[in-house]
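**Student:** Sequence plus the predicted model coming up.
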Amino acid sequence: MPLISVIIPCFNAAATLGATLEALRAQTLQDWEALIVDDGSTDESAEIAKHVAAKDPRIALTRNPGRGPSAARNHAGLNLAKGRILAFCDADDIWTPGKLEAVSKALDAGHADAVFGQTAFFAAHPSDARSISGVSQGDITIETLLGENPVCTLSNLSLGAEHFRALGGFDATLVHNEDLDFLIRLVGHGGQLRGLPGVHVYYRTSPSGLSADLAAMQAARRRLLATAARFGVTANRRNEAIYLRYLARRALRLDLSPVLSARLALTGFVTDPGGFLSPVHRGLATLGAACAAPILPGATRRALFSK
């Protein structure tokens, strides 16, 4: 029985899947299985997966066509995975070599029920990463999750398989924020979610990807607020200001319109100046020229780009 089951939803990822699998096979911890769940790809994704699987019996390809990435993750995590630990990875992201070793040590030591590391954001190659997320100390609360997502991407989440199954997996009806919805339910039911120092994931930014659809992300937020309310937690103006700051910074990372970033930032500042200017739990390193694009008040810019 493998220690870790790696779950990789895949849809038309022929251009990136090979690099994702290469980074997986380069892990310092080798006690894993990988379940690639093809969601109906029309490119060569399945052929690439089969080719790598022929060389490495730990890798298996299955299909769950047309049901979306959350359903793909659930299919593998609820029905197929054999590992005590589940680690999710998107087919266009790249793990650092020590990721699985770090998360397995933390989870086996009982330091948390679910863990994540730091994320580096890149466009073409990991060496081009312009920003790196941070991790805050202590357990993540629902209040924190209503402000911003410290996990950043599901490629950064690892947890005990029993916790995933107890919660019934991800809400497959959500197109956006399914990760936050799951994390709120995990924490709401008493699960400990903690960050680990060190970069675990290189996240490939794509302005055309789902994560770039900020308007839809805002619409999905209503569902998150309803989930949090079930645990007696409601968003306040401070949460909303931090969330708008998170969207503004995400728009900059994805090289979206500077006007959109400025509008989100200014709205957040007006909503609650104290919350907007509060310390950034996922502090950035350097954003380069993108930092200079929006014309923002000095205090607003410091909140967006502070470490």
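**Tutor:** Received, thanks. Residues are numbered from 1 along each chain as shown.
**Student:** Only C-alpha atoms from now on, for both contacts and neighbour counts.
**Tutor:** Noted.
**Student:** Would you map the helices across the protein?
**Tutor:** 17-25, 45-55, 69-74, 99-108, 142-147, 161-166, 178-188, 214-229, 237-253, 258-271, 273-276, 298-305 (DSSP state H).
**Student:** Which elements pack onto the shortest one?
**Tutor:** Helices and strands in packing contact with helix 273-276 are listed as helix 237-253, helix 258-271; criterion 3 or more C-alpha pairs under 8 Å, 6 or more residues apart in numbering; DSSP states H and E.
**Student:** got another, please set it beside the one above:
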Amino acid sequence: MNKTALTIVSVPKAFKGKFELIQRNAIQSWKALEGNIRIILLGDDEGTAEVAKEFNLIHVPEILRTDQGTPRVDYIFESARKNTSGRWICYVNADIILLGEILEVINKISFRRAMICGRRTDIDIDYRIDFSSDVWEKTLIESVKRRGVLHGATGIDYFLHTKNIFKNIPPFALGRTAWDNWILYNCIKNKIPLIDATNMILAIHQNHDYSHAVGGANEVWKGEEAKINLALSRPGENFTLDRCNWEFSKFGMKRKLFFIPKEIKRRIPRIKLLEAPLVSVVMPVYNREKTVGAAVESIRKQSYEKWELIVVNDGSTDETKKIIEEVSKKDTRVKIINLPKQSSLSSVRNTGIKASIGKYIAPMDSDDISHKNRLLRLVSFLEANTSIAAVSSWAENRDLSGTFLSSYTTSTMPEDIRIETPLRDPVVHAASVLRKKVLSRIGFYDESYEFSHDSKLWVDIVKAEFDVAALPEYLYTIRLHGSNLTYRSESRSIARRAYSEFWRIAIEEYPIRAVRWIDDALAELGDNSIIWGTGQAARLLVDWLREKGKKIKAFIERDDARRRKLNREKILPAPVISLEKLIESKFSKIAIASSVAQAEIEEKLLQMGFNRKEHFMAVTFLLTKRIELLKEINQ
């Protein structure tokens, strides 16, 4: 039995002709939902009272109407709020058939406030559905798959939302244009998660004409009440489901990381438009005849087409130059700069950047492969988030045969990346895209660094008070082999010099200063912090908090059996609670003590309405790095 209470509210039209048939079908589908469901019919149109009585529904006959007699949207939502004691309310048009997925969806939502909508599927139904049949739902779904047509982003016929999220709704006329657009706009404006559930909820719209409205379709879309609605809805009159900032997919609910304001969206996804910003991919190369061809082809296959590739040939003595020149003849976007002799990698990169004409710079190593959507994803993110100087993605490590070796994941949020910058390379450099104007501001790559110039780059960017982010998607493949493994080993040994420059200290002072930096960061955790995780990292944090005299409020464990075991055996110094209990808890901050699930946990907390600055921080890397540094100090 579904534990979530759901109140369904609707304003039926007169039960006459085809409207009687399709509205009965819809209402009976709501009745068929399993769980604690309350159905309220509003209004006194012909047949409404009788149908409410027949199906044992709540009937509210008196409703507030416009001067023309049309039900008012503000009254409908207020009436729904007053007539439910549950958490969830669904306003739905009386011609929409709903199935059991709607209950599955609300059980997956942990936001304190949320609005769920989705596109309807249109279909002609001219028969009474036999709800006594064991196969009515299966038969209907098969029919919809064969004959149904998914409506566009304007086909919004249900609003599934948590109670008490709406106040001061304008006096819109129901059944006229623009009020639904205002609802979506209001959610975004007030930072209420707006979730597109099209992929989860099959909202079946039974087609009908506009004979119920005096004046027909013209009145609905262009009549006097439509004009009033349009005026009341501004500036949200053009908001559609495209503006949702969360969505359900086959992998579960996820934030639309690439949600872009409409004025930007016109330029970015339509990558062939002249307005799309140019991305300059800069690829240094030295004697990579076996790998450079595949690296270049991965850029040529990008779904984002507005790019130039500048290959800086650093005095190669093999067939590298010939390979690039052959590609350049076929694709003028591929350009080659030939240097007479080998230089430092930082100066080679700067040569390519200074020859570029793009708004953005995308580093690329000649051993590696870019996922076809790398540029589209990262450029879209930067266009939508103008305060971010650079963004990277996660990467996979593979050998030259393509065999998977390991994952390269990083923190994703600017606050964590800022803390980690003097402790490790905070993001994958070769997978990043950077604003060229930011590189210019910091003086490009520091050419005094033969190795670890990328480590110094992030230090310089963060010291200049710019933010860096990462997307938790694998958009880049690092191909490991003998030559670059040697380089990476040498580079790591020099990186500490760059990290030390973050504080302008001698390398010898680094371990003690870094421990103090970590302690200062962990000081964000005050008394009554909650620790998400119950493993080794959580225990390290317990030790640190005890050392600092701080109290622990609780631990979070999502596995029911493990949570019961930990509470029963009192292994941890505070209660272990479920995720549901977190919403009711008062705490200073949540410490994410899990590196493997860090991004997933952050996403879940964002879904629940928390934010990184005020409510949570990742601690696993900081704690393990602190132990490593203390061992070095005590040697």
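**Tutor:** Perfect, I can see it now. Bear in mind the structure is a predicted one, so any value in this text is a computation, not a measurement.
**Student:** that older thread, hey, which of the helices and strands packed on helix 273-276 of structure 1 is tucked in deepest?
**Tutor:** helix 237-253 (a mean of 23; mean count of other C-alpha atoms under 10 Å).
**Student:** which other residues reach that helix?
**Tutor:** 121, 131, 143-144, 146-148, 205, 212, 214, 257-258, 260-262, 264-265, 267-269, 271-276, 287, 290-291, 304-305 (C-alpha atoms under 8 Å, 6 or more residues apart in numbering).
**Student:** try 6 Å this time
**Tutor:** Leu146, Gly147, Glu148, Ser261, Leu264, Ala265, Gly268, Thr271, Asp272, Gly275, Phe276 (C-alpha atoms under 6 Å, 6 or more residues apart in numbering).
**Student:** Max pairwise distance over those: which two?
**Tutor:** Greatest spatial distance among these (C-alpha to C-alpha): Leu146 and Ser261, at 19.5 Å.
**Student:** Return the residue of structure 1 aligned against Asp122 of structure 2.
**Tutor:** Here Asp122 of structure 2 stays unmatched in structure 1, going by TM-score structural alignment.
**Student:** no, scratch that, I was asking about Arg479 of structure 2
**Tutor:** Under the alignment (TM-score structural alignment), Arg479 of structure 2 maps onto Arg204.
**Student:** Number of residues surrounding Glu465 of structure 2?
**Tutor:** Glu465 of structure 2 has 10 neighbours, counted by other C-alpha atoms under 10 Å.
**Student:** same deal with Arg147 of structure 2?
**Tutor:** Arg147 of structure 2: 12 neighbours (other C-alpha under 10 Å).
**Student:** Identify the residue of structure 1 aligned to it.
**Tutor:** For Arg147 of structure 2, the aligned position in structure 1 is a gap, per TM-score structural alignment.
**Student:** Return the distance of the equivalent of Ala26 of structure 1 over in structure 2 relative to Glu547 of structure 2.
**Tutor:** Under the alignment (TM-score structural alignment), Ala26 of structure 1 pairs with Lys301 of structure 2. Per C-alpha to C-alpha, to the nearest Å, Lys301 of structure 2 is found 54 Å from Glu547 of structure 2.
**Student:** more crowded one of these two?
**Tutor:** Per other C-alpha under 10 Å, whichever of Lys301 of structure 2 and Glu547 has more neighbours is Lys301, with 13 against 9.
**Student:** For the nearest residue to that one once chain neighbours are set aside, which residues are in contact?
**Tutor:** Ranked by C-alpha to C-alpha, 6 or more residues apart in numbering and with sequence neighbours excluded, the top spatial neighbour of Lys301 of structure 2 is Lys372, at 6.0 Å. Lys372 of structure 2 is in contact with Lys301, Gln302, Ser303, counting by C-alpha under 6 Å, 6+ apart.
**Student:** does Lys254 of structure 2 sit in a helix or strand, and which one?
**Tutor:** strand 252-255 (DSSP states H and E).
**Student:** After that strand, which helix or strand is next? Please name it.
**Tutor:** helix 262-265.
**Student:** which residue numbers in structure 1 go with that next one?
**Tutor:** Helix 262-265 of structure 2 maps onto no residues of structure 1, going by TM-score structural alignment.
**Student:** ok so, going back, what's the closest of the contacts of helix 237-253 of structure 1 to Arg185 of structure 1?
**Tutor:** Distances from Arg185 of structure 1 to the contacts of helix 237-253 of structure 1, taken by C-alpha to C-alpha, are shortest for Leu146, at 12.1 Å.
**Student:** corresponding residues in structure 2 for stretch 89-96 of structure 1?
**Tutor:** The aligned range for stretch 89-96 of structure 1 is 364-371, by TM-score structural alignment.
**Student:** Just give me how far that stretch sits from the chain centre.
**Tutor:** Distance of stretch 364-371 of structure 2 from the chain centroid (C-alpha atoms, centre = their mean, to the nearest Å) equals 25 Å.
**Student:** likewise stretch 165-180 of structure 1?
**Tutor:** The answer for stretch 165-180 of structure 1 is 13 Å, by C-alpha atoms, centre = their mean.
**Student:** Output the residue interval of structure 2 matched by it.
**Tutor:** Using TM-score structural alignment, the partner range for stretch 165-180 of structure 1 is residues 440-455.
**Student:** Count residues in the vicinity of Ala395 of structure 2, would you?
**Tutor:** 25.
**Student:** Could you do Ala229 of structure 1 as well?
**Tutor:** Look at Ala229 of structure 1: counted by other C-alpha under 10 Å, it has 12 neighbours.
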